[in-house]
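Participant: Prediction below, plus the sequence it came from.
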Amino acid sequence: MVLAAEPLIHKSFSPAQAQSAAPATKGPVGRESGLPVPRFVSIKADKVNVRSGPTRDHSVAWVFTRAGLPVEITAEFETWRRIRDSDGAEGWVYHSMLSSRRTALVGPWLKDGATSLYASRDAQSRVAAQVEPGVLGQVNDCDGSWCRFYGDGFEGFIQQEKLWGVYPGEKID
C-alpha cells in the first residue's frame, strides 16, 4: 500500500522555493524563548493564520488548514514567531499556535514516486510501507542518518535526508 499526501495549506499566493537552513543544535538562540533559532516545530491547530508581520494588526498572508504540519522558526519577536513552511514561504504566527511536537513531511522535492519506510535503520531490511512525497507523519528517534517515522496506518524508518522537518545530521531522542 502506498500512502499519498493530503492537501496541507491554503495560500493566497505562490510561495518561494524551499530554502535550506543550518541545524538547530548549535548557534543563536531566540531572545524570547531561549531556544535555538532556527528550529523545527509543528502547527498546533487546524486553522492558523500566518501574518505579514508580528502583530494582529498585520494582514493575514495565508492560513494553515491542517494541524501537525512542520514549520521552521526563523526568528522571534515578543510573542510572535517568524516561520517558514516546506514551500519556503515565510510569515508570522502567534507562539501559542505552535507545538514542540516534531513532525515531518516526506520530501516534497522527491519526484520519483513513493519512498520506502524500512523495518530497521537499514535499506536492506524489510520494506514496512511506501509513502508518497508530502505525506505527513510524526518523527522521533533520529540518529543523524535515519528517523523513526510514523502516522495513521504506517510506521518504519526513513533516511533523514528524505524528510522536511528534521535537519541533516540532527539527533532526536
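Facilitator: That came through, no problem. Given the structure is predicted, the values throughout are model-derived calculations rather than measurements.
Participant: only C-alpha atoms for contact and neighbour calcs from this point on.
Facilitator: Will do.
Participant: Tell me which residue lies nearest the centroid of the chain.
Facilitator: In the chain, the residue lying closest to the centroid (CA atoms, centre = their mean) is residue 70, at 2.5 Å.
Participant: Work out for me the element the residue nearest to that residue when sequence neighbours are not counted sits within.
Facilitator: Spatial nearest neighbour of residue 70, chain neighbours left out: residue 42 (4.2 Å); criterion: CA to CA, 6 or more residues apart in numbering. Assignment of secondary structure by DSSP states H and E places residue 42 within strand 39-43.
Participant: this is the comparison structure:
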Amino acid sequence: MRTGPGRNFPASWLYVRPDLPVRVVDAFQDWRKVEDPGGTTGWMLKALVSERRTAIVTAPQPIEMRDRPAGTRVAYRAAPGVVGRVSECGGGWCRFDVKGQAGYVEQRDLWGVEVGETLP
C-alpha cells in the first residue's frame, strides 16, 4: 500500500495475509484507493486487488456457519478475525467458505460485504 497513486509515493503498509478483504473507495488510472478492515487507507496497483470477494469475521464471539440461510443446523463455527471467501449474499445471509468449510452466516457479522448487499 502506498500513500499516493504512483510508484514514486512511499510505501505505507505491507500486507501478507492472504485474501484479506479491502474496500475500493477511489480509482486513478491503474491505482485503487482501498480501505482495510482496520480503517487504514492507501493506494494499491489494480493488479494487486483481486476480484474475488472475501470477508473477515468482525463479531466479538465465534459465529455459527449454518447449513442454509436461517437454518437450524450449525455446520461450523468461525472465530473473530477469520477470513473466508464469500460467494453469495441475500436476505441478510452470506455463504462463507473458510478453506473448504462452508456455511451461511449473518451478513452483519462480516466486514467486506455491505449489510443488505446481494451477490449472485
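Facilitator: Received, thanks. The model shown is predicted, which means the values in this text are computed figures rather than measured ones.
Participant: now what about the TM-score between them?
Facilitator: Here the TM-score for the pair of chains, by TM-score structural alignment, normalised by the length of the second structure, is 0.95; 120 aligned residues with a CA RMSD of 1.1 Å.
Participant: hmm, back to that, onto which residues of the second structure does the strand holding residue 42 of the first structure map?
Facilitator: Mapped onto the second structure using TM-score structural alignment, strand 39-43 of the first structure spans no residues at all.
Participant: what packs against that strand?
Facilitator: Here strand 39-43 of the first structure touches strand 70-77, strand 98-99, going by 3 or more CA pairs under 8 Å, 6 or more residues apart in numbering; DSSP states H and E.
Participant: matching residues in the second structure for the last one?
Facilitator: Taking TM-score structural alignment as the measure, the second structure aligns residues 49-50 with strand 98-99 of the first structure.
Participant: How about residues contacting that stretch?
Facilitator: Here stretch 49-50 of the second structure makes contact (CA atoms under 8 Å, 6 or more residues apart in numbering) with residue 32.
Participant: quick one on the thing from earlier: helix or strand right after the strand holding residue 42 of the first structure?
Facilitator: strand 48-51.
Participant: What is the distance between that next one and the centre of its chain?
Facilitator: Here the centre of strand 48-51 of the first structure is set off from its chain's centre by 16 Å, with CA atoms, centre = their mean, to the nearest Å.
Participant: before we move on, what about stretch 55-75 of the first structure?
Facilitator: Using CA atoms, centre = their mean, the offset of stretch 55-75 of the first structure from its chain centre is 13 Å.
Participant: If we go by neighbour counts, what in it is buried?
Facilitator: Across stretch 55-75 of the first structure, burial judged by 16 or more other CA atoms under 10 Å covers 60-75.
Participant: and what of stretch 151-168 of the first structure?
Facilitator: Buried, per 16+ other CA under 10 Å, within stretch 151-168 of the first structure: 154-168.
Participant: Quick check: of these, which lies closest to residue 48 of the first structure?
Facilitator: Comparing those against residue 48 of the first structure with CA to CA places residue 165 closest, at 18.1 Å.
Participant: So which of the buried residues of stretch 151-168 of the first structure sit within strands?
Facilitator: Among these, the ones falling in strands (DSSP state E) are 154-159, 163-164.
Participant: Out of the residues you listed, flag the one nearest to residue 127 of the first structure.
Facilitator: Nearest member of these to residue 127 of the first structure, counting by CA to CA, is residue 156, at 8.2 Å.
Participant: How about residue 151 of the first structure: what's its closest non-neighbour residue?
Facilitator: residue 137 (4.8 Å).
Participant: cool, residue 92 of the second structure as well?
Facilitator: Spatial nearest neighbour of residue 92 of the second structure, chain neighbours left out: residue 107 (5.2 Å); criterion: CA to CA, 6+ apart.
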